[in-house]
Each structure stands twice: as structure tokens, then as C-alpha cells.
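The following comprises the amino acid sequence and a computationally predicted model.
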Amino acid sequence: MFYSIRTQLIAIIVMLIVPFVLMGYLFWNQAATALRDSIETSTVQTLNQYADFVESTTSQIMNTANQIIRSDTTQDWIRSRKENNEASSVQQNYRMRKYFDSIISNSTLIFSVNIFYDRWDMWNLEGDSYLQSDWYRNYREAGVRWARAHYDSRQNGIYMNSTRVNGLVYPLSDLLNLREEGVLKINLKTSSLQDPLDKLSLGKTGKVFLITPDGSPVLNQKVDLLPHALLERVQSLNGDRNTGTQIFRDKEHRYIYFYQTMETTGWVAVGSVSEKELFRKITVARQNVLIVACILFVITVSLTFWFSSSIATPISKIVRSMRFVEAGDFLKGNAVMLNKKVKQNEIGFLTSNYLNMVKRLKSYIETEFAQNLRRRNAEYKALLLQINPISLITRWKSLRHWRRKAGMKISNKS
């Protein structure tokens, strides 16, 4: 029952423990929220660093392209091609190749440089196969200057031709009349952009992609299917590329996407990771805290039962014994306390004194009962005498008569 000592002790312990557990859980939730924000901030900073790296790399290539277009060597080469002077063209071609070699040697980012003029280029001289290539068609039809990862067979050497590259396609213009005469193509290795990307870690299964605004891969990556809502948000930011890393939460699949648009190229760095994976350590820590709290609660309740047993069990037996004693059944009252080991503590003192009290009470009751019984018998006899005194006199006379007869018989014999 609720008013029992054990129940009250357990209730007190529970009322003391539960508030601390709830307070600890609330504090843990606040700490977990702070950790979640910290993890998200760290992920955003990681993606920002990679975006800054790509932005720096592409900006340098863009500056190099501007430098090449503005150089006297390039402008002289364009004019020699327009004049159709074969001797001058050969000399200008030689100068341009040396100029391109110096550009490549002075930059660790640039893999190759080529000029495409009509049906001719700097390294292969003849052939119009590049006109059907994806990078050139995207440039002419859609104005896409930054080419996705591809193989460029119009480079200087077999090794270069078999290496996957990304490139900047830049209009080759005569600065005197600002008319486009061809295109300048500067390539950089795809691996120079992809290797740092592959080193980024978003949990154990998280991935980071470099894509175009329509969701196509920029590097040699297989892009997962991205949510349509995410691509819509990316495309809406295409004109505003200084927004930093944004966060998109796919609540249906419980995924988090981090994305940032590059200002120079328009490319988008997208990191995708499941919430479960990203916050796995927090989840595990929270589960451990709950498990430890449950274990401590069970241990506390068990200790409370054990502690209360040393108090409640003897008192409960005393109460049961008292009920039998109250009803006058001393045998059952003593049987309840039978074989009860008395401990040397306050409860043991109480139990010992209770047993002595019961013994003295039983002895007193038995003595009092016997005295009452004798007194009642005497009162009963006295009452009988009061009720029938004549019969008593008759019996007394008869007794005297028999005594006389007996006396006479004895005297005659003598």
C-alpha cells in the first residue's frame, strides 16, 4: 500500500532522482544542440575552405588568360595570322609556343595552354575535330566558359592527351578592334581539384560533389541523385554567388546538404550526409547517457529496496504480530516473529522489546485471567449460599446426625 514505509522511501528516492535526471537530460539536450551547431559550423567552414581553394585556383587561371590575351606576343600572333604571312606565322608560332611553355613552367596549376583558330590549333596545327567536342559546343551554344572534366586530344603530348582535365575557354580577341578571332583554352588537371575534395570528410559516408547548377558533375565523380528542391535553390542563387555556404535539410530522407556557389565559375560545391551519420557521436553519447541513467536508477531503486527491507520488513512483521495480539491470538502473533534474527540496531532493539512486551503481556493476562476465574468462582459460591441457605442448614444438620451415629457406634464397641 502507498502508506507503507517501503513505498514511501521509494517514492522519496524517486522524487529526488527524477528531477536530477530530467535536469541532466535537459542540460544534455542543450549541450547536444550546441554540439550539432558546432558540427554544422565546422562542416560549413570545411566547405568554405574548399570553395576558397577552387575560387583561388580558377581566379588565377582567369588572370593568366587575361594576361595571355593582353600580351604583345599574343597580339602579334593574331595579326600575323590575319595577314596570312607564312614566314611571319612560323616565327610567331615558335614565339607563342615558347611563351606558353614559360606560362606553364611558372604556374603549378596550369597543365596546358592552346589556341584554336578556325580549323587549326597551336600544337596539332591542322584538324577541326575540336568543333564537335562538348566543351566547344557548350561554349558556342550556351556560353559556358568553364569546361567539365574531359579528355583533350589537342594538347602537346600523349601523356597530356590521356589525362582528364578541366578547362577555361576564353575568347581570343584582337584588342585593336575587339573582334573575336578564336578561342584560348587553358587546362588544369581534374585531379588538382578532385584530390582535395576527396579528402574532405563528412562523417563516414558523407560525400562532397562539385557540380554545375543543373546538377551535372564537374569532376570525375558519380553524383548521387540530388533533391529537386535543392537544385532549384542552387539555380536561384546563380545570380548571387556571394552568399557563402548554405544548408538544406531534406526532412523526408533525413539528409543534410551543404552547398556553396563559386563566384568565378558558377560551379556549386555540394556536401551530402545523413543526419544520423553526421550526428552519430552525439546520438551514441546520448544513448550512453540514457543507459547509464537507467542503470543508476535501477541500482538506486534496488538499494532502496534493500535498505527499506532492513527497516520495513521487521516493522511489517511487528504490525502483523500486533494485529494477532490485538485479537488475543498470542500463538499466531509469536509465530509471525518466529525465527526472526534480531540485528544490533534500532530496529533490532524495537523488535526485542516488542517480543519481551508480548511475553509479559501474555503472562499478565494469564495471571489476571486465573485470578479473575478464582474470584468469580468464589463469588458464584457466595451467590449460591445467598440464594439457598435452608438447604445448606439441612445439609449441616444431616452431617451432625451422621457424626452422632458414628460416635455412638464407636462408644458401644468400646
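Noted; the coordinates are in hand.

rest of the way, CA atoms for contacts and neighbours
Noted.

now the helices for this protein?
Under the criterion DSSP state H, the chain contains helices at 5-70, 72-83, 86-105, 134-142, 158-161, 190-198, 228-236, 275-278, 280-326, 330-336, 346-387, 389-413.

what's the closest of those to residue 258?
Proximity to residue 258 (C-alpha to C-alpha) singles out helix 5-70 among the helices of the chain, at 7.0 Å.

Check which helices and strands the closest one sits against.
strand 164-174, strand 179-189, helix 190-198, strand 255-261, strand 268-274, helix 280-326 (3 or more C-alpha pairs under 8 Å, 6 or more residues apart in numbering; DSSP states H and E).

Next one for the comparison:
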Amino acid sequence: MYISLRIRLLLIFTLVLTIPFLTLSLLVPEWFGTIMEKKTTEATVEMMDQFSQYSDSLTSQVEDLGKQVLVNPATQEWVRSEENGLSDSDLLYMKNQLKTELSSMMVNNSKSMSVSVYLNDGTGTSQTLPPLREIVWFKEFYDYDQRWMRSHHEWNEDEVNSYLLPLFDLNTMDLSGVIKVNFPTIQLEESLEKVKLGDEGHVSLLDAKGRDVLGGNPDISSDIVKMSLHEMKDHSGRTGVVEVTKGETKHLVFYQKMGVGDWILMSEIKKSDLYAPVHSLQRNLLLISGWIFLLTILISYILSSNIVKPLWKLTESMKLVEKGKFSEAEKGFPAIRTRNDEIGYAVKAFKNTTKTLDQLIKTEYQEKIRRKDAEYKALLLQINPHFLNNTLEVIGGLSAQGENRKVIDVTVHLGRMLSYSLDTERDVVTIREEINYMRRYTEVLKLRHEDALHIQIEEDPALDNVPIIKFVLQPLVENAVKYSFIRNDVASIGISTRKVGDEAVLIVEDNGIGIPGTVIKELAKIDRNENNVLDSRGKSIGLKNVLGRLKLSYGNRFSYSIENKDPGGTRITLIIAMEKEESEE
């Protein structure tokens, strides 16, 4: 039996909206109140968890800062200063050094924390106190291990809470004083304000004695706090809720034991205030249910009218698209009254998709060209970091040897090489520019290897203005130098350019160990698959890079040969067939 979409919508709206409201109004008011209580409890616990997570994060940063101060060399030197019998000027210098270290740590901290370090005699980085054993907060820390202090006024700050950490010599483990890390109380107050328990609820952060950690008197009355703490003794869980009675009024108290010292987060509300919205809601549910039933019928009719007809037209157009008749499908698209609903969006999206298909087919060739250019850039980027690292190693080595003049020479060469390398406006240069770049590069190598490296450069003036992509010679020369020193104490490198007919020939040769036949076969794969070089691993990555980029740039106009010379060495020949204009120049 066929049932129209309009009738289905009427049935769905009736089942989903009207019947549930009638059921809630007539049959389960008490159950509804239980649900409200459960939801309120879950929401309260969730807000308390969020505060707990925030406070844990904040106090963890405070503890980490205290530990950083403890292990800081400046702190340890100051701890040992009294034992070393230093002069007053030396002690003052060490104290100022420590204050500088503390200032640096506080500047890098995003929580506005401050740190003071005090020795047992009261000497401190921020102020001088009486001997620590005479101070109340130190006695609580020393006798009862109370590391987290309630809110108080520091001598140069607003209200703060503090974390106390024993100050001791890491070598002898002798207690020498205390590290006091302060953080603004307002950070906890602002986070605590987000914990809400209805309009009439109260929230406080207390210690195990019922005192407000944030200073002043708790928002929750002292009687309720005492009764709640007493009830909590019978609960072993970290979180929970207890019910206490003050006079004739019942109160719900939600609590969570914090991971910080003996702190307890406590939220309190009268049960009558908690359930007041539920009672009011129950009285109005019946009336609302009647109105919802009438509105359901009206809305179902309107929505079905705006959905069924456009969907039918859209379905017909989709059938035409399946047959490849895009122009006919576009004419049959339903008219869109508004684009702010799902049907309007679906029609618009399908119409745009149809147009996009044709555009994608036309632009496929352009995408291939862009991918080829991106691959070329990726290959080029493999060179620059390697070159810069090697050059910096040369500068570092010369500096260590005190060769200041050579450092200046290398720096000048490096600056000009970087200017050439970082010229991103040009990927193609002349052969003369590439040879000039290699002259600077080889000068850097000569400064590094001195008399152990001989480099000869021969260039054909006829190729000076012939264009070529950047960095085709540097990786080859770099490899030639590297492998020549494996078997020889002296490396001999030759670089030459020649014009042979309509071809530009570039040659790099050395007296090294040669290239294994397996590597030469692997390099031949670049001719069959240009993408292999991007995934290359292991040896000869520089040579693979050069061959890959030349293949990408020149295609069939590029060829090469690799020869192992007798008795030793390698000759790599790069051959580029010049265009007619380049050959005439």
C-alpha cells in the first residue's frame, strides 16, 4: 500500500511530539522530577570536574615552577653560599644572579606566578623575614606538611595562594629553607564563578577544617559546612552528594575532594529551590501539549508541501544526470523559493555539482601541470638544507681553529650563495651564473679541506647565456668530494662545460671509488618513472635529485651517462639538447 510522504510526516510529528508530551503530563510527573534531579547532579558534577581539571592544571604548573627553581644551579649555589664562607659582595652577587633567574622564569610563565626563595635564617630573594621557625605558615608546613596556603596578602602583591616546597642541597639533602610560589587567587575565583547550582545555590572551595581557601568567609553557612564534613567521613569516594537538614529545611550538598592538598570543592542548594522549576513546568505541560498537537498538524502540512514537490522534480533531474544529459537536467531543476532550508541547499548543491563536473574535466590538464611544478619544487627543497648545514659546519670548524680571516671569506661566499639560493623568483638561470655559484661553493670546500682538495673548472664561453635550472652541479660536486676522500688523501675534482653541436654538455669527474652497477641501474628507473626520486632513500640521493629535476624540466631533451674510470673515479655527463633560439645565441 502506497503511503504519501505528507501522511508519513503527519504520523511522525504526532508520534514524536504530541504523544510524548501527553505521557509526560499525565503519567510520569514524579519520574520527570527524578530525571531533572539526575540531570542537575550530572551538570553540577561536570562543572565541578571542569574546575578540578583547571585547578589541577594550574597547581601542576605551580609545582613544576617550584621544582625548576629547586634544581636551578643558581638556587643550589645560593643554598651552599653560607657553607662556603663567601664575602658579602659574593653573596650579594649570587643573590642577584638567583633573582635574575627567577625573573626569567616568571616572565616565561603565563599564569602571573611569582617565586621567592628563603633560607632558614629568613634571608630571601624578595624580602628578609624573621627566622622561618618563628613564622606561622612555615610551622604548619614544617610540622604538618601543609604545602598549599590559603589566600593571603603578599608584601608586594594582591591576594595570592602559595605553594611551599622544601629548599635543600641536592647533594647533602639538608633542609636549608623554603621555596614559595605565589599565584593570584583571582585565577581560582574566576574559574569557581563558572560552577553554578541554580540561581540560589552556593559554591565554596574549602580545606579539611572548613576554612575558605580563597579567603574570607565561605558562601555556605558554617553549620552546613560542619554537618557536611561530618557526613563525608562515611563516604570513601572522591565525589558525591550528601543531604543535611538545618532546622526544617533540607539541603543538598555536592562535594569533590580535590587533588590539591586537602582542598574540597563544595556546592549547596535547598531542595525546594532545586525542584521549583519542575513543579511549575508540570502545571503547564498539559496546556502546552494541546497547543503542540494543533501546531504539529499545521506544520506537518506546510513542510510536506514544501518538500514533496521539489523532491520529485529533483529526482527526475537526477535520472537525466545518470544518462549524461546535463543540459536537460539543469532545465528541470525545481525553482528554489529559499536557500535557507535543506531542500533548497540540496537542489543548489546538486545543480552546482553538475556544472562542476564539466569544469573538472576541462581543467584536468592544468592540474597535471601544477602537480609537475609542485614535484619540481619538492625536489629543489631537498638541496638547500643540506648545503646550508655543510657550509655552517665549515664556518664552525674555522671559528674553532681561530681562522678569523677564513671565517670572513666563507661568510661572504655564504651570503652571496644564499642570495642566489633564496632567489625564489627564478628557477632558471644561465650556465654562467650556475658556474659562478659553483666557484663560490668550491672556494668554501677548499677552505675546509685546504691542500687535500684540487678543483679545476673549465667553461665554454659559448654556453654562458644558455638557460638551465638551478643547482644541477652542486650535489654532484658534493658527492664527488665525499667519495674521493674515501680511498684517497687528496681529492681531484673536475668541472667543465662544452657546446657540442646543438647540445650543452656539463661534466663532473673525480678520482673516487666509483659508483656500483646496482646504483646505476636504480638511477635508470628515473627514466621510466619520474616520481621515484621523491621517495628515494639511502645513497646517491643528491644524484637522484639532479637527474629527477632535469627529467621533469627537459623531458626527452635531457640525457646522461655515468662512467667508472680506470683505475678509479667517476665521470658524470649531463646532456641537454638546446632549443633553436638557445643554440643560435
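Alright, I've got the coordinates. On a predicted model such as this, the values are computed, not experimentally measured, just so you know.

Tell me how the two chains score on TM-score.
The TM-score (TM-score structural alignment, normalised by the length of the first structure) is 0.58; 263 aligned residues with a C-alpha RMSD of 2.7 Å.

sorry, back to before: using a markdown table, please lay out the helices and strands packed on helix 5-70 of the first structure together with distance to residue 127 of the first structure and mean neighbour count.
Listed next are these as a markdown table, based on distance: least, C-alpha to C-alpha, whole Å; neighbours: other C-alpha atoms under 10 Å:
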| stretch | distance to residue 127 of the first structure | mean neighbour count |
| --- | --- | --- |
| strand 164-174 | 18 | 23 |
| strand 179-189 | 14 | 20 |
| helix 190-198 | 25 | 16 |
| strand 255-261 | 37 | 23 |
| strand 268-274 | 34 | 23 |
| helix 280-326 | 56 | 15 |
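
Show me the one of these that comes nearest residue 82 of the first structure.
Closest among these, using C-alpha to C-alpha: strand 179-189, at 8.8 Å.

average distance between that closest one and the second structure?
Its matched residues in the second structure lie on average 0.6 Å from strand 179-189 of the first structure after superposition (mean C-alpha distance after the TM-score superposition for the first structure).

Alignment lookup: residue 174 of the first structure to the second structure.
Using TM-score structural alignment as the criterion, residue 174 of the first structure maps onto residue 169 of the second structure.

before we move on, the earlier item: among the helices and strands packed on helix 5-70 of the first structure, which is nearest residue 368 of the first structure?
helix 280-326 (16.5 Å).

now the angle between helix 346-387 and the closest one, please.
Relative orientation of helix 280-326 of the first structure and helix 346-387, computed by axes from the mean of the first three to the mean of the last three C-alpha atoms, to 10 degrees: 20 degrees.

quick check: angle from helix 280-326 of the first structure to helix 5-70?
170 degrees.

Now do the same contact list for the match of residue 174 of the first structure.
Each residue near residue 169 of the second structure by C-alpha atoms under 8 Å, 6 or more residues apart in numbering is listed here: 76, 79, 80, 175, 176.

returning to what we had before: turn the helices and strands packed on helix 5-70 of the first structure into CSV, columns for distance to residue 118 of the first structure.
Output for those, formatted as CSV (distance: least, C-alpha to C-alpha, whole Å):
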stretch, distance to residue 118 of the first structure
strand 164-174, 11
strand 179-189, 7
helix 190-198, 27
strand 255-261, 34
strand 268-274, 33
helix 280-326, 57
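
burial of residue 307 of the second structure, as a residue count?
By other C-alpha atoms under 10 Å, the residues close to residue 307 of the second structure number 15.
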